[in-house]
Structure formats: C-alpha cells, structure tokens
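Got a predicted structure plus its sequence, pasted below:
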Amino acid sequence: MDIVEDDISALARGCAVLGTGGGGDVRTGALAARRAIRTYGPVPLVRLAELPEDALIVPLSGIGAPTVSHEMIHGEDEPRRIAEEVERIFGRPPAAVMSSEIGGANGVAPVAWAAQLGLPLLDADGMGRAFPEVQMVSMYVAGLPADLVVMADVAGNVVTIRPVDGLWSERLARAVCVAAGSHALMADYVITAGRARGAVIEGTVTRALKIGRATEGAADPLEALRSELGAVRLITGKLTDVERRTSGGFVRGTATIEGTGGDRGRTLTLELQNENLVAVEDGRVRAMVPDLITVADTETAAAVQTEGLRYGQRVAVLAWPCDPLWRTPRGLETAGPRAFGHDLEYVPVEELETQHG
C-alpha cells in the first residue's frame, strides 16, 4: 500500500498515542509529511519480506529534547546529507527508510523523509513505542552491533560516529546532539534487510494507523481508544501539577493528576524522561516502563505529549503491555525501570492491575 495525504491524520494520532508522551510533537511531523507527499507523491509502505537480503535500511529519528523540536524543525537537507553519507560509507544507496521509534513525531516524520529521498517506508520500527535513549532499540536488544551512527543538524554539520557498543552510541550521540542545540537528525543501526529480520518490530506503521482510526466517528473516543489498545485506565482527572526541566538533551520532570468523578479522592503521579516512565498512586506503582503509559484528553482521546501537559487539563491515563521483546532479560536491562534510575522490579501492567483491583 501507499501512504497518502489522507492517511497522515490517523497516523499522527496513532503515533502520538504510541509516543507515551515523547518522540516529539506529531503536529510538526504531520505538516512535513503532508507537504512532502504533495510535492513528491505517495510513499510506498513495504514489508521487510518484500526487500532483498542486501537492501540497506536507514532507521531515522530526531534526537534531543522534544521541547526544542518546536523551534528547530528539520528541513530537507538533513535526511539528504545522511543518505549521502550512508552511500559513501557502504558504496551503494539506501533502499528504504525506517522509523527508529514509531512514537510521536519520529513515527510520522519518516514519511516526509522517505518521500524526500524517493524511498519506500518500512512497516516496522525499533521500539514499538518511544524511548529517550539511543541504545533503547530492538536492534540492540537483538544483539546487533551499534557500530555506526550518522547525524546531521540544521546548521549543515554531518557527524559519523563509530561507537564500540550501544551505551557509547548514546553517550556520543547525546553529546553531539547537545552541541547542535539539543536537536538533530540521526541514523543508527544502518542494516541490511537480512540482518533486520528478527531484530526490528514489524507492522508498527500499520498499527499506528489502526490506532489513529479507532477514534474516528466514535461515540466515546476514549473508550474506543482504550479498547483498541487493550489498555487499563489508571485514572481520569485533572492535571494539578507539572514540573519540567530540559537538561542534557532530555525533558525530565513529574506530572500529577487528581481524580474526578468516580476517581475523586485519588491521585496519580507520572515520572517523566521525555516519555511517561512510571505511574504511582498512593505509593503503589500502577504501571512502569517498558509498558506504555499515555495521557489522553478525556473528550477527544488525543494523546498529550509531555511538553504539552498544562495545569487544569482533563485527562485519562492509559497503560498497556509493551512488545514481548522488551520483557526479555536483555529488554528489561535496556529499557526497564532500573535503566532510568528507578529502583523497581519490573511487574507487567496487567499483573499490577490485578493486584490493584
């Protein structure tokens, strides 16, 4: 199938939900995608099985603080420069673009980047959601070497990094990102289709589209979204406190939701690092990474990104299971609660809900 302009609204809504608060504001990615499709035409969406074994796949994503991305918007030069550098290194051009993370703008903007480069978009990503750090991708969990990162910024700089492992790829890429103003375009884990098999999370672009379409015309958009996700509703209420700070290329902070209606008297606190990481109610954890936690508007079911959280917003907090890859020992080591400094033993959201109920 092709991704056409009429698909972008649904894709953006789905990617915002899968962004779990991060991945960048989908509005900028959607604008870029629509413009690129109008200029260059529809973008073919291809499955991994359709690509030759030696086809080069370029996973692309914006790296940095989501709050900065509003002011430093990627142009057409950054993906072109990255593609040219990849061709210089490998001796052949890329065959497809892949979103590194399907969540947030990083799930929508690859449509624009693929259109600009005249390449198809792979129906897959490296997270199945959004995560804030470079090594937090399925390719790293699958054991592929993180031996190449190519970055480009709005000033025209191109940086090629040859890290010794995934943790070093995060440290070095983050340093370059901060030097570039806390926002840059990045390709990491440039791999062949053959090596990508079993190392990427397939079908996630299609999944985002399905999530985005679930609320279209629904009498109760929030319930339609919850049902589509198979999510637990942790609380419905009002945002009463938001604390955010941008440092080291991340947005960190907390958000507090006080229950309303049937949830009156309850309070839920979210811990943030670009994404919603941990939800706590009265000292008890209700959900935690790598499971997904999204804040949604109670009327429209539109996901609210962490940089868009405001006092007084009426929201519901939904949580649902992550891809099974993240529940493996290496997956939890990479993106479980302790990977973010939270001294918690991971418990799946569905088990926590049973305990809470």
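Received the coordinates, thanks. Since this is a predicted model, take the numbers as computed values, not measurements. Residues are numbered from 1 along each chain as shown.

From now on I want contacts and neighbour counts done on CA atoms only, so please keep to that.
Noted.

And the closest residue to Thr67 other than its chain neighbours, how far from Ala112?
The spatially closest residue to Thr67, leaving aside those adjacent along the chain, is Glu307, at 5.9 Å (C-alpha to C-alpha, 6 or more residues apart in numbering). Distance, Glu307 to Ala112, using C-alpha to C-alpha, to the nearest Å: 23 Å.

more crowded one of these two?
Taking other C-alpha atoms under 10 Å, Glu307 and Ala112 do not tie; Ala112 has more neighbours (27 against 21).

Presented hereafter is structure B, for comparison with structure A:
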Amino acid sequence: MAVVTKFGEVMILKDMIDDFRIETLVRSIATVSGDDISVCDHPMTGKQYREAIIPGAISYALEIGQLLRKAQETNTSGLTVTAQIASKMGGKVLFHGTVTDMPWELRDGFQFGDIYLAGIDAYQGEEYQITFKNENIASYRNGSIDITVPDLICMIDKNGLPMTTPDFQIGDEMNVLALPAPEMWRCQKGLEVFGPRYFGIDADYVPFDSSR
C-alpha cells in the first residue's frame, strides 16, 4: 500500500500481517494527518481482478453515470433523475426533503454522524434520518428502520448531482434513493462482514421492495 499525506509525506507499507492490521495503521496515519490522506492499495493481477470484482459492477456504475450526465445536459430536476435511476437500476425512491441537521465528528479516522431531513412535496410532514460511518449505513423513516447496508443509500441534490457526506449544508434539498446490493453481499457470509449488525445497527437485513 502507498500512502500520501497532505503534507507531502509518502509511505510504502509492505509485508503486512493482514488487512485488519494495515487498516489500523492507515487509520492512525489519517488521524494524525487531519483526516486527509490518499491511499493506493491491493495491487492485483488481471486474473485476481476477474476473481474478485463483482461481474457487471463497472458497467452498472457507468450506466448510472450516463443517466446523471444526460440529466445535466437536459436540465432534468433532481427528483426526476432520482426516479429514473431507481426505475432503470432496480432501485427505489426513499425520500425528498431538506436537510435540517447533520451532527457529525471525526473519530479514529472515520466520519461518524447522522443526516436529518424534513419532507417536502409528497413527503410533507414526514421525517427521515440517515446514519453514516464515512458511507451511509442505515436510514430511518419517521423513527423506524427503512434501509440498511449492504443495500446502497444514495443522495442526489435538486439539480441532479450526487451529494456526498459531509459536503452539503443545512437547508439543502436532497433526494434519497436505494439501490440493491449484489447477491454476494446479501448471502450469510456477506452479511456477517457488511450487514447492519456488523456496524452496530440493531436490526436484521431486509431487502427492500422496489415495487412499493
């Protein structure tokens, strides 16, 4: 693994015990570097990539990117492109609202926090919450669990651009949608390492129903 800090320091880490050990070391480097480092890790051969990458993942991401680009070119609203992505990619629109609060902190090299939304339009009078640890881990509608990892909880602004935590402000308009996790993450072994309980969420994983 190669690590570069914002101060220009370059480190090469090799012959590590395992992934867990190197993760601990790199998070420590991030903590003492203002949580601003770049990492290049896990060099692999083409054969290893074919065995490790989820089939179709790159094409899936490319198709979403094409939908977002077309939305920008045609000035399509964020709400419309959110619905288009959900429909085309087997997902589900979850919420449309404005950010009312976003308490978060940097701890152990991670961003921990919650995003709180107040519903607008069809979601008027409802509340939504997204819990994150760098990435979105779980979401709650009116206090009840809605979506959890390994399914994806994605955010798009009113102009059809992706919203990434914590790069938005209170009052920003947000569209939330879910995209289904690949099957390998939804099996028993996948849920053991990337399910809600692994992240301390007191709920079992339940795949969402895109038709409802």
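It's in. Keep in mind it's a predicted model, so treat the numbers as computed, not measured.

now for the residue nearest to Thr67 of structure 1: what does it line up with in structure 2?
Superposed on structure 2 with TM-score structural alignment, Glu307 of structure 1 falls opposite Pro166.

What distance do you get for the spatially most central residue of structure 2 to Met155 of structure 2?
In structure 2, the centroid-proximal residue (C-alpha atoms, centre = their mean) is Glu135; its distance is 4.0 Å. To Met155 of structure 2, Glu135 of structure 2 is 11 Å away according to C-alpha to C-alpha.

in structure 1, which spans are helices?
Using DSSP state H, the helices of structure 1 run over 8-18, 26-40, 66-69, 77-90, 105-117, 138-141, 166-179, 193-196, 204-214, 221-229, 329-335, 349-356.

Looking at these, spot the one closest to Asp125 of structure 1.
The closest of the helices of structure 1 to Asp125 of structure 1 is helix 204-214. By C-alpha to C-alpha, the value is 6.5 Å.

Could you tell me which other helices and strands the closest one packs against?
helix 8-18, strand 121-125, helix 221-229 (3 or more C-alpha pairs under 8 Å, 6 or more residues apart in numbering; DSSP states H and E).

List the contacts of whatever residue of structure 2 lines up with Glu275 of structure 1.
Using TM-score structural alignment as the criterion, Glu275 of structure 1 maps onto Glu135 of structure 2. Taking C-alpha atoms under 8 Å, 6 or more residues apart in numbering, we find Glu135 of structure 2 in contact with Thr165.

do the same with Asp209 of structure 2
Lys92 are the contacts of Asp209 of structure 2 under C-alpha under 8 Å, 6+ apart.

Now do the same contact list for Asp204 of structure 2.
Here Asp204 of structure 2 is in contact with Gly195, Pro196, Arg197 (C-alpha under 8 Å, 6+ apart).

Please list only the buried members of those residues.
Gly195, Pro196, Arg197 (16 or more other C-alpha atoms under 10 Å).

if we take the residues you listed, which one ends up nearest to Thr148 of structure 2?
Closest to Thr148 of structure 2, out of all of the buried ones among the contacts of Asp204 of structure 2 and judged by C-alpha to C-alpha, is Pro196, at 6.0 Å.

So what does that closest one match up with in structure 1?
Under TM-score structural alignment, Pro196 of structure 2 pairs with Pro337 in structure 1.

Grab the nearest non-local neighbour of that match.
Val289 (5.6 Å).

Relative to Lys92 of structure 2, how far out is the alignment partner in structure 2 of that neighbour?
For Val289 of structure 1, the aligned residue in structure 2 is Val149 (criterion: TM-score structural alignment). Distance, Val149 of structure 2 to Lys92 of structure 2, by C-alpha to C-alpha: 15 Å.

for Thr31 of structure 2, what are its contacts?
Arg107, Asp108, Gly109.

So which of the contacts of Asp204 of structure 2 is the closest to Ala118 of structure 2?
Pro196 (24.2 Å).

Can you name the residues that contact that closest one?
By C-alpha under 8 Å, 6+ apart, the residues touching Pro196 of structure 2 are Ile137, Ala138, Thr148, Val149, Pro150, Asp202, Ala203, Asp204, Tyr205.

got the residue ranges for the strands in the stretch 201-350 of structure 1?
201-202, 232-247, 250-259, 267-273, 275-281, 284-288, 292-297, 314-320 (DSSP state E, counting those that start in this stretch).

quick one on the thing from earlier: could you measure from the match of Glu307 of structure 1 over to Gly97 of structure 2?
Pro166 of structure 2 is 17 Å from Gly97 of structure 2, by C-alpha to C-alpha.

Same question for Ala83 of structure 2.
Separation of Ala83 of structure 2 from Gly97 of structure 2 (C-alpha to C-alpha): 15 Å.

When those two are compared, which one has more neighbours?
Per other C-alpha under 10 Å, whichever of Ala83 of structure 2 and Gly97 has more neighbours is Gly97, with 26 against 18.

related to what we said a few turns ago, ranking the strands of the stretch 201-350 of structure 1 by mean neighbour count, which comes first?
Of all those, strand 292-297 has the most neighbours on average by mean count of other C-alpha atoms under 10 Å, namely a mean of 27.
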